[in-house]
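Colleague: requesting a structural model of the entry that follows:
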Amino acid sequence: MDNLIMSSATVGIVISLLAYEIGLAAQRKWKLALLNPLLISIAIVIAFLVVFHVDYESYNMSAKYLSYLLTPATVSLAIPLYLQLDLLKKNIGAIFGGVISGVIASLGTVLVMSIVFGLSHKEYVTMLPKSITTAIGMGISEELGGYVTISVAVIIITGVLGNMFAEYICKLFRIKSPISRGLAIGTASHAVGTARAMELGEVEGAMSSLAIVVCGLCTVIGASIFSYLW
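Modeller: Predicted structure coming up:
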């Protein structure tokens, strides 16, 4: 099986897409937030690699073309934002203030937890880009000297958790404004969370899309500053 995947440019892609489709089918049938398609597909792919003794590098070489779609997929999130441009203009101060506050809170939380758990500097900077899209987070982690592969895993986990629990957290804290909900989800859980925000409404999806961009830019600057604090 390992040789088959290494010799094929599509087997890894097929396995990934099938695993995701299984996750989508499970979510449609039982309609539970815990049955997140991305989380299920990750579990299925891991199980496949373990059962058939497939080396991760072999799988990655065969599925790497999916990664090339990350950037255009993120850019396409500008479409719902454009459709809500008037709303953005009316609330621009509150929007940017909220996103910047979220970025500082994210970086500050990583700093505090790193101090509490005694993480090394390399481990610390690995966690800093946890709440931004993978395309940007990988670059930040590499630039700061972190473990890029772990950064990717942390970013995905953050996004999946945001996708699963964002709606419940908004209800818990009685956040009812569509703008506030969208900004909170996008700032905390990037593109994966934004997928959930779009299900909640057009405004939530647009604001979450905006938060991804602003959060990414602010984190590039903020992570560089915070990297000197531990």
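Colleague: rest of the way, CA atoms for contacts and neighbours
Modeller: Noted.
Colleague: contacts only, for the most centrally placed residue in the chain.
Modeller: The C-alpha lying nearest the average C-alpha coordinate of the chain belongs to G159 (Cα atoms, centre = their mean; 3.7 Å). Applying Cα atoms under 8 Å, 6 or more residues apart in numbering to G159 gives the contacts S131, A188, S189, H190, A191, V192, G193.
Colleague: shouldn't the third one be in contact with T158?
Modeller: So that's S189. Yes - applying Cα atoms under 8 Å as the test, S189 and T158 come out as touching, 5.8 Å apart.
Colleague: between those two, who's got more neighbours?
Modeller: S189 (29 against 20; other Cα atoms under 10 Å).
Colleague: how about the nearest residue to that one, chain neighbours excluded?
Modeller: The spatially closest residue to S189, leaving aside those adjacent along the chain, is G159, at 4.3 Å (Cα to Cα, 6 or more residues apart in numbering).
Colleague: how close does that neighbour get to S151?
Modeller: Taking Cα to Cα, to the nearest Å as the measure, G159 and S151 are separated by 12 Å.
Colleague: which stretch of helix or strand covers A211?
Modeller: Using DSSP states H and E, A211 sits in helix 202-226.
Colleague: could you also give me the structure for this next sequence, so I can compare it with the first?
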Amino acid sequence: MTSAVDSLLEVARSPLGLLGITLGGYQAGRWLQRRTGEHALAQPVLVAIAIAGVAIELLDVDYLDYRSATEMIAFWLGPATVALAIPLHKQYDRLKGFVVPLVVAVLLGAVASITSAVFLARWLGADRALQETLSAKAATTPVAIGLTQSLGGIPPLAAVFAITIGIFGAIAGPTTLHLLRIRDRRARGLALGAVSHGVGASRMLREHETEGAFAGLSMGLSALAISLLLPLLALWLW
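Modeller: The predicted structure follows:
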């Protein structure tokens, strides 16, 4: 009996086992989402993180080993992000007369995101490294990691902040927009994509195709805007 248990644990600790746990966690999140009628709190990414976190803790797996085992998932995030351009192409006509407001909103949103994070962290007593780490929170995770590293912040923590913001935005964003009486589907998608990147875009795609399309566009433009503006604002902020 002990031998069988040891064998199962060894399989679970293997790269294939860890990959299966991660994918199984996400599918469990999808199942929970369907069973709860698409409840905002039933985010598949959040469920997958919880299940994977508990699993690697119980299995005593080092995070670097887990990260290496699930590299395939990280690789496919790139093509999945690019695929968000497909619904945008179908909404091309909705861009007419909206390009200038869109660009202005993205630029102002990027500046507001960077400066508000830095000043709030500074007001709460955070050191410079944590301020630099928080400054790129609204960018996609790979961009946030790269920018934080170039500034001298803490890249792993930047990834945590970016993912946390994405999940929180996907949970609370649509309700917040509704309470603010923002009805334009382009504006709704633009707002959530700017702060919640991939997770938010995925949520908005389930809300409406137009919202998902503009969330995907906003995600890419916001990452670009933050990449360009953060090095310039850093000269003033620090």
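Colleague: about what we covered before: how far is the helix holding A211 of the first structure from where the chain is centred?
Modeller: Taking Cα atoms, centre = their mean, to the nearest Å, the mean C-alpha location of helix 202-226 of the first structure is offset from the chain mean by 11 Å.
Colleague: circling back: closest to T71 of the first structure out of the contacts of G159 of the first structure?
Modeller: Comparing these against T71 of the first structure with Cα to Cα places A191 closest, at 10.7 Å.
Colleague: any idea how far the counterpart of the residue nearest to the centre of the first structure in the second structure is from T175 of the second structure?
Modeller: Mapped onto the second structure by TM-score structural alignment, G159 of the first structure lines up with G166. As defined by Cα to Cα, G166 of the second structure lies at a distance of 15 Å from T175 of the second structure.
Colleague: which SS state does G98 of the first structure fall under?
Modeller: helix (DSSP: H, G, I helix; E, B strand; the rest coil).
Colleague: can you give me the strands for the second structure?
Modeller: Assigned by DSSP state E, the strands in the second structure number zero.
Colleague: and for S189 and T158 of the first structure, which residues touch both?
Modeller: Shared between the contact lists of S189 of the first structure and T158 (criterion: Cα under 8 Å, 6+ apart) are residues S131.
Colleague: out of the contacts of G159 of the first structure, who's the most crowded?
Modeller: With neighbours defined as other Cα under 10 Å, the most crowded of these is H190; it has 33 neighbours.
Colleague: that one and I212 touch, don't they?
Modeller: Yes - applying Cα under 8 Å as the test, H190 of the first structure and I212 come out as touching, 5.3 Å apart.
Colleague: identify the contacts common to these two.
Modeller: In the contact map built from Cα under 8 Å, 6+ apart, the residues linked to both H190 of the first structure and I212 are I132, T133.
Colleague: tell me the contacts of S218 of the second structure?
Modeller: V106, G189, L190, A191, G193, A194, H197.
Colleague: just G200 of the second structure next, same as before
Modeller: Each residue near G200 of the second structure by Cα under 8 Å, 6+ apart is listed here: G166, I167, G169, A170, L192, G193, A215.
Colleague: chain neighbours aside, what residue packs nearest to it?
Modeller: Closest residue to G200 of the second structure apart from its sequence neighbours, by Cα to Cα, 6+ apart: A170 at 4.6 Å.
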